[in-house]
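In: I'd like to go over a predicted model; first the sequence, then the structure.
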Amino acid sequence: MQPTLRRMLSEPAFRVELLTASDRLDDPLSWVSSSDLADPSPFLLPDQFVLTTGQQFQDVSGQGGYDDYVARLTASGVVGIGFGTEVVTTGTPPELLEACRAQGMALVEVPYDVPFVAIITWAAREIAREAAARDEWALAAQQAISLAAVSGGGVSAAIRETARQLDGAVLLYDAEGEFVEQHPAARIADRVVDAAQADVRTLLGRGRRAGAAQSVSGREIVVQTLGRGDRPLGALALVLSAPLDAPARAVMMTGAALVEVGRERDAADSAALGALGAHAVRLLVRGEADLTAALLAEATRAGAVDIGAVDPSSPVVVLVCAGASAEEVRRRLQRTARTATRTRVAATLDGELVAVAVASPDGEQWLRRAAEGAVAGLSAPHPIDRVDVALEEARAALAAASSATERTGESAVVGFADTSAGRLLDVLAGSGLPAVARLRLAEVRTTEEGEESLRLAALWFEHGCRWEAAAEAAGMHRHSLRTRVERLAARLDLDLESFPARAELWALLSLS
């Protein structure tokens, strides 16, 4: 237990008396020193207790000198002043008493026969005893964290025990600064969580190992990155009720080191499991459902983790996602895999996320929820031996989703069945063909007549290529309409009497 003024006052051997009240009687003392300097503040540390005989006051006249003396010690963070009587003056000077009372400084009267060295020795002994106790605690805490990490609990166990030993909360973030898990699962103020994540992302962005600490809403936030700067593994954020001292910081660093080792191992395991998942998807695409089911079941039993499962008797749907959001979707699928359906496999193939689930409301919902906010394509249901067809449908739906996102700026998960009869055109729109169509019609669009001809041709297609209906909608004679559209076709070297030529003109108009 650290020494405090209240503990010193209760020591029978000292027979000291508290003359002025203070709100720092229970603050731990960093040291006790003796000084008769008029200004000892340059030589003091915060939280000290200063003993004096008052020799510095012999040349002081008036209240102001005492006020200045107490103010200097208050500014230095001194917890209290001990005045030794009968050495220079009889009793404690009333001016010092008034100055301490006015400034809220604890003033203790020390009898003549109580040596200052006795108080200093007591404080030194208590400080050393507390330091030894803290060191013993730190060693025991480090052992407890190590045991938790190696006894099968891994990263989560190390975080949980670190939080318990430090009597706070520990939050783990991944290499992108995204939240992964928290122990214990207690409510933390949004301002504190936001500040912790901001520090995490700032430190990870520096590309080197780093740490930071700040106070927010009465809580202490300590952040430490994990991994090397060129290969970050994430960061830990501690939320505590008080700043860390040296032993507590050592405990924190032990927890961080063990979490880092665990994250390194998890990263290697994740890479291996990712490769296994990719092979499982490739086997499914080849129609090897039974072999895939056996492989995943055996791998899950051997690794004691759920890396996926396949029910060879169930139809499936396939989701495909590419681009920057694919990795986030993969992580979401991984986090929710245990609660998903009996067929669940997700892997990255050539930078493209491919996920397979049972063709049921639960399976499709699992995929759609994970892909919220991303651009993805979802196949129609297929027998499990037709995963190759489902994969191509999902890719076609992804092309349609990408095209829609380009037009609207909004991400979407598009199902193959939702692309309507024009789904082939949606696929073409996601390719390079729109640029070809615009180039093909560029010369026509250089004149108002050309633009009008394109409008009339589109109107003709809207009315099922029926001249009478289109002419009526355009407000012109059918012969005039036909002449304009056929002249346009001739400029494009197309014969509208043939179906392929009509299809090509329709595609040009739709894609441009």
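Out: Structure's in. What do you need? Residues are numbered from 1 along each chain as shown.
In: rest of the way, CA atoms for contacts and neighbours
Out: Fine.
In: any idea which helix is longest in the protein?
Out: Longest among the helix segments of the chain by residue count, using DSSP state H, is helix 246-285.
In: right, and the helix or strand after that one?
Out: Next in sequence after helix 246-285, counting helices and strands by DSSP states H and E, comes helix 289-303.
In: can you state the direction angle for that following helix and helix 246-285?
Out: With axes from the mean of the first three to the mean of the last three C-alpha atoms, to 10 degrees as the basis, helix 289-303 and helix 246-285 are set at 160 degrees to each other.
In: got the buried residues for helix 289-303?
Out: Residues of helix 289-303 classed as buried by neighbour count (16 or more other C-alpha atoms under 10 Å): Ala289, Asp290, Thr292, Ala293, Leu295, Leu296, Ala297, Ala299.
In: Go through those and say which is closest to Ser215.
Out: For these, the residue nearest Ser215 by C-alpha to C-alpha is Ala299; the value is 46.4 Å.
In: Against His279, how distant is the closest one?
Out: To His279, Ala299 is 12 Å away according to C-alpha to C-alpha, to the nearest Å.
In: any common contacting residues for those two?
Out: Counting by C-alpha atoms under 8 Å, 6 or more residues apart in numbering, Ala299 and His279 have no contacts in common.
In: ok, and the closest non-adjacent residue to the residue most central in space within the chain?
Out: With distances taken as C-alpha atoms, centre = their mean, Glu178 lies nearest the centre of the chain, 2.1 Å away. Distances taken as C-alpha to C-alpha, 6 or more residues apart in numbering place Gln197 nearest to Glu178, at 7.9 Å, with adjacent residues excluded.
In: ok so that neighbour is a helix residue?
Out: Yes. Read with DSSP: H, G, I helix; E, B strand; the rest coil, Gln197 is one of the residues of a helix.
In: second one coming, line it up with the first:
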Amino acid sequence: MAPTLRRITAIVPLHLEVLAGRNGLDRPVRWVAVSELEDPTPFLEGGELVLTTGMRLSAGDAVPYVSRLVARGVSGLGFGVGLSHDAVPPAFAEAAESAGLPLVEVPRDTPFIAIGKAVSDLLAGEQYEEISRAFAAQGRLTRAALQREGPVAVVDRLSREIGGWALLLDPAGAVRHAADATGRHTGDKHAGPGDRRGAAGDWARETARSLEPEIARLRSAPSLASLALSTPDEHVVVQPLGRRGFFAVGSPRPFSPIAHTVVNAAGSLLTLALEQGREQRSAAAHVRSAVLRLLLAGEARAAAETLAALGMRLPGEPVTVLACDTADPEALTEALAGAAPGPRAGFAAMGTFTAPWEGLLVVLAPDLHADEVVALAARHGRVGVSAPGVEIARSESRVEDRMESPDPELDRAFTRAPDRAPDRALATALDRALDQARRALVSASPVARFSELAGRGLLSLLDPAAAASFAAAILAPLRDYGSRADLVESLRAYLASNGHWDAAAQRLGVHRHTLRYRMKRVSELLGRDLDDPAVRAELWIALCL
């Protein structure tokens, strides 16, 4: 921050005396300009302390001269005496007082260059202090980044450094973590005294929603490094974090250059912290895929032991299986691990399990919280949902019970080769649920539940693209036929009437012999026997698509 006139005039060796405009002494002085021109304003930027001996000025020039300086935004006027004027002309003092411009008398023994050096030293000192503060802040942010919860610690530290709030957002714009140093906690009424995340939840989500247009701009224009927003009450900066998401900071005060430096440093540290864990997250994803493979094989105990190495556990209650088609499985995994459907516990704490599987992200969600998990997953892509009630924990406990059986022979069998006795019921149930979720996923709906699709018939379980391609191929010979007769509609009427010639002919408004001729042509063009029930079923499916 630039030094003020008050601080400059307080420098004793300069012997400066304030003659007018004392109410403006707190204005910052960004530079010292010496000029003997009657109008120096074309050579000024504003914020200067203008020094003059007044050799070309007379009392009659006071008002226009001072007015021009004020209009240009000059911080103050220093009038040197002992050369052109023995004292500052009263007209200048009166004009300056009237205009609110500080007027300082500079004695003959104080060179203008001494004032310039003093201001330069003050500016250099201020810059050094600001740089020192910036380095110190960066050091504190770096130490925060080295903590176990690096990104979270950086966000918390940054909010305190800028005296405002900070949000860490995932690629979809959802809140990963929020911190607020302004004392604004208008959120969850159920949060405990030390539960900052719960307390800040409502305002964080509301703020994230308000930033969606800016995030969309950053997402569509990768060349944008950041976006800044300003209102009378708040100043906001939003920055992307590579492909890992975004972060936003806000302060009731405008951001100084040093504050911008601190914010940029935090952005770099957050990007680095998020990227550094990629290999570890990739390895963990492979382990979770292996765990899912074990579960599909009925190896509940082996799956639980493998997962325990990651500090995680399997759901302890019946689950619903989700098949998620998302462009960023890692972001959805992190969102499920960190988001909180209640004020106290996150999904991970409830035992929600995720694993990459054949191009999808499979989620095992406790039935009790399945709807909340589905809602969150839908923000990251399309979701297929199985029927509920797959019991994993009970299967594992059955294995444990058999392992501790009092029957010596049975006990020796499990001790000798526990992997030879998988739980077939678990394997069957989980495989069926996964198949249901994947079948539901082929629906065009963003969220499709197998139980709902089942009520719409078997056609709802087909892949729309594959089914449409099948229908077009099988009916192409009929659509390409050059006769005036519409063979496709004739076939539809024939099949809809279960092969009854009179009913089908009446529906079409033709003679039954005409319909017989058309069906013979259909059979010839398709090379299929219309009396075969399987052929009729295929043709009916094709006509219904």
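Out: Received the coordinates, thanks. Values in this document were obtained by computation on a predicted structure and should not be read as measured data.
In: what's the neighbour count on the residue mapped onto Leu244 of structure 1 from structure 2?
Out: Using TM-score structural alignment, the partner of Leu244 of structure 1 in structure 2 is Ser256. For Ser256 of structure 2, the tally of surrounding residues (other C-alpha atoms under 10 Å) stands at 12.
In: what's the distance between Ser256 of structure 2 and Glu391 of structure 2?
Out: Taking C-alpha to C-alpha as the measure, Ser256 of structure 2 and Glu391 of structure 2 are separated by 57 Å.
In: Also Leu459 of structure 2?
Out: According to C-alpha to C-alpha, Leu459 of structure 2 and Glu391 of structure 2 sit 29 Å apart.
In: Compare neighbour counts for these two and give me the winner.
Out: Glu391 (19 against 14).
In: Quick check: chain neighbours aside, which residue is closest to the more buried one?
Out: Spatial nearest neighbour of Glu391 of structure 2, excluding adjacent residues (C-alpha to C-alpha, 6+ apart): Pro318 at 4.4 Å.
In: Which positions in the helix ranked longest in structure 2 come out as buried?
Out: Taking DSSP H as the criterion, structure 2 has its longest helix at helix 112-145. For helix 112-145 of structure 2, burial by neighbour count (16+ other C-alpha under 10 Å) applies to 112, 115-116, 119-120, 122-123, 130, 134-135, 137-138, 141-142, 144-145.
In: cool, stretch 355-370 of structure 1 as well?
Out: Residues of stretch 355-370 of structure 1 classed as buried by neighbour count (16+ other C-alpha under 10 Å): Ala355, Val356, Ala357, Val358, Ala359, Gly363, Glu364, Trp366, Leu367, Arg368, Ala370.
In: so which pair among these is furthest apart in space?
Out: Largest pairwise distance in the buried residues of stretch 355-370 of structure 1, by C-alpha to C-alpha, is 15.9 Å, between Ala359 and Ala370.
In: hmm, back to that, with secondary structure and distance to Thr20 of structure 1 added, can I get the buried residues of stretch 355-370 of structure 1 in TSV?
Out: What follows is the buried residues of stretch 355-370 of structure 1, written out as TSV (DSSP: H, G, I helix; E, B strand; the rest coil; distance: C-alpha to C-alpha, whole Å):
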residue	secondary structure	distance to Thr20 of structure 1
Ala355	strand	73
Val356	strand	75
Ala357	strand	75
Val358	strand	77
Ala359	coil	79
Gly363	helix	73
Glu364	helix	73
Trp366	helix	68
Leu367	helix	70
Arg368	helix	69
Ala370	helix	65
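In: Which one of the residues you listed is nearest to Val32 of structure 1?
Out: Among those, and counting by C-alpha to C-alpha, the member closest to Val32 of structure 1 is Ala370, at 61.2 Å.
In: Give the equivalent position in structure 2 for that closest one.
Out: Checking TM-score structural alignment: Ala370 of structure 1 goes with Ala377.
In: Hmm, Leu332 and its match touching each other?
Out: Yes. Counting by C-alpha atoms under 8 Å, Ala377 of structure 2 touches Leu332, with 6.7 Å between them.
In: so what's Ala158 of structure 1 up against?
Out: By C-alpha under 8 Å, 6+ apart, the residues touching Ala158 of structure 1 are Ile145, Ser146, Ala148, Ala149, Gly255, Leu258, Val259.
In: quick one: Glu264 of structure 1 from Arg206 of structure 1, how far?
Out: 20 Å.
In: Same question for Pro361 of structure 1.
Out: Distance of Pro361 of structure 1 to Arg206 of structure 1, computed by C-alpha to C-alpha: 44 Å.
In: Which residues does stretch 61-68 of structure 2 contact?
Out: For stretch 61-68 of structure 2, contacts defined as C-alpha under 8 Å, 6+ apart pick out Glu38, Asp39, Thr41, Ala91, Phe92, Ala95, Ala96, Ala99, Leu101.
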